[in-house]
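# Model the following, please.
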Amino acid sequence: MKIDARGQNCPIPVIMANKEIEKDTLTFTVLVDNAIAVENLNRLAQSKGYKVETKEIGADFSVSFIGDENSVHGSSTGDSEIVGTAAAAVHTGNWVLFMGKDVIGAGDPVLGGNLIKMYFYTLSQGDCLPEAILFMNDGVKLPSVNDQVVAHLKVLAERGCDILVCGTCLDFYKLTEQLQIGTISNMYDITEKINGAAKVVTL
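Predicted coordinates for the structure are as follows:
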């Protein structure tokens, strides 16, 4: 079986491969067009107990996952060693995600915008989901005008994530009418979510 992931940025090729692993597919090949994807796929294969064979095909790469029942199903997950993947994770407790910006990091805004889209896609495909996602300040732009993030947030909402969006912030940016997903909330409710969480993750 071949999975064509050419043209896809990480972590998408890894997520596509991991879905085949979750189906107990023992042998399959992923086609990618960049060396970073090859490295991430190699780490995924090793952590899941697969042998891996990589070949260069012109400007592209072919990464073959080769497993057997004993090595694959008896392997340790090793998910913590996989960088930028949506491999299965153990839910360790009640946690919330706080978004005060519409990008990740403080560097180039274009890069930060691309990273935030990839983050929410990866989060929506994973198994360790926050109880709530809280949007304030610039963060309210994500559920309002960022269509790609909105699509991922809809998946997260369907999977049980509570999405709260600061009403004062929406009003400040004149985005109230443009909110596409989530509940318009207030500082009291958002503070209660933060205080009641075992862990708060801020990007």
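
# contacts, neighbours, all on C-alpha from now
OK.

# Could you point out the longest helix of this protein?
helix 109-125 (DSSP state H).

# counting contacts, what elements does the very next helix or strand once past it pack onto?
Downstream of helix 109-125, the next assigned helix or strand under DSSP states H and E is strand 132-135. For strand 132-135, the packing partners by 3 or more CA pairs under 8 Å, 6 or more residues apart in numbering; DSSP states H and E come out as strand 95-99, strand 162-166.

# The structure of the following sequence is requested for comparison with the preceding one:
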Amino acid sequence: MAYDVLLTSTEMGSGDKALTENLMLAFIHTLTERKEKPENLVMYGLGVKLAKKNAESLNDLKALADSGVNVLSCGICTDYYEMGDQIGVGGITTMPEVVDILASDNTLVHP
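Okay, the predicted model is just below:
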């Protein structure tokens, strides 16, 4: 089963920030342990902060990239947050590429 993961926040679900941030970190780490990895992991909105050089999620995102996952951060978002030079893993994507990924036949996972 081919699938793509969309991360639009640094948090997963709703509730106390400490809990929801921990859930997101656990989700990303669990992806590293799965035999079947996503084809693409796309971060946009606040999700781009997960790929910052000092982010707690960075090592797991690097492990995913090293295993062949296409790890992408939204260029518009990194520009908005003035963090283009702070991305520690993967590449910067464009809106046409995001649309192509969203329109693919892959299952979309959005935690």
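
# Tabulate the helices and strands packed on strand 132-135 of structure 1 in TSV, adding columns for mean neighbour count and distance to Arg43 of structure 1.
Converted to TSV, those look like this (neighbours: other CA atoms under 10 Å; distance: least, CA to CA, whole Å):
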stretch	mean neighbour count	distance to Arg43 of structure 1
strand 95-99	21	27
strand 162-166	23	33
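
# okay if I get those strands as TSV plus distance to Ala35 of structure 1?
Listed next are these as TSV, based on distance: least, CA to CA, whole Å:
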stretch	distance to Ala35 of structure 1
strand 95-99	31
strand 162-166	36
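
# out of those, which comes closest to Val150 of structure 1?
strand 162-166 (11.1 Å; CA to CA).

# Against which helices or strands is that closest one packed?
Strand 162-166 of structure 1 packs on strand 132-135, strand 183-185, helix 187-196, going by 3+ CA pairs under 8 Å, 6+ apart.

# Please identify the most buried of those.
Counting by mean count of other CA atoms under 10 Å, strand 132-135 has the highest mean neighbour count of those, with a mean of 25.

# whereabouts in structure 2 does that strand align?
Residues 40-43 of structure 2 are matched to strand 132-135 of structure 1 when aligned by TM-score structural alignment.

# hang on, the earlier thing: how about the helices and strands packed on strand 162-166 of structure 1 in JSON lines, adding distance to Ser47 of structure 1?
Compiled in JSON lines, those are given as follows (distance: least, CA to CA, whole Å):
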{"stretch": "strand 132-135", "distance to Ser47 of structure 1": "30"}
{"stretch": "strand 183-185", "distance to Ser47 of structure 1": "39"}
{"stretch": "helix 187-196", "distance to Ser47 of structure 1": "34"}
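
# Nearest residue to the middle of structure 1?
Central residue of structure 1 (CA atoms, centre = their mean): Thr122, 1.4 Å from the mean position.

# Over in structure 2, tell me which residue corresponds to that one.
Match for Thr122 of structure 1 (TM-score structural alignment): Thr30.

# buried residues in stretch 30-47 of structure 2?
Residues of stretch 30-47 of structure 2 classed as buried by neighbour count (16 or more other CA atoms under 10 Å): 31-32, 37-47.

# ditto for stretch 54-74 of structure 1
Result for stretch 54-74 of structure 1 [16+ other CA under 10 Å]: buried residues 54, 61-67, 72-73.

# Structure 2: matching residues for that stretch?
Going by TM-score structural alignment: stretch 54-74 of structure 1 matches no residues.

# How far away from the center of its chain is that stretch?
Computed by CA atoms, centre = their mean, to the nearest Å, the chain-centroid distance of stretch 54-74 of structure 1 equals 23 Å.

# picking that back up, tell me roughly how far the match of strand 132-135 of structure 1 lies from structure 1 on average.
On superposition with structure 1, the mean distance recorded for stretch 40-43 of structure 2 (mean CA distance after the TM-score superposition for structure 1) is 0.4 Å.

# who touches that stretch?
3-9, 50, 69-74, 98, 101 (CA atoms under 8 Å, 6 or more residues apart in numbering).

# Now distance to Gly113 of structure 1 too, for the buried residues of stretch 54-74 of structure 1, in JSON lines please.
Output for the buried residues of stretch 54-74 of structure 1, formatted as JSON lines (distance: CA to CA, whole Å):
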{"residue": "Thr54", "distance to Gly113 of structure 1": "31"}
{"residue": "Phe61", "distance to Gly113 of structure 1": "27"}
{"residue": "Ser62", "distance to Gly113 of structure 1": "29"}
{"residue": "Val63", "distance to Gly113 of structure 1": "29"}
{"residue": "Ser64", "distance to Gly113 of structure 1": "32"}
{"residue": "Phe65", "distance to Gly113 of structure 1": "32"}
{"residue": "Ile66", "distance to Gly113 of structure 1": "36"}
{"residue": "Gly67", "distance to Gly113 of structure 1": "37"}
{"residue": "Val72", "distance to Gly113 of structure 1": "36"}
{"residue": "His73", "distance to Gly113 of structure 1": "37"}
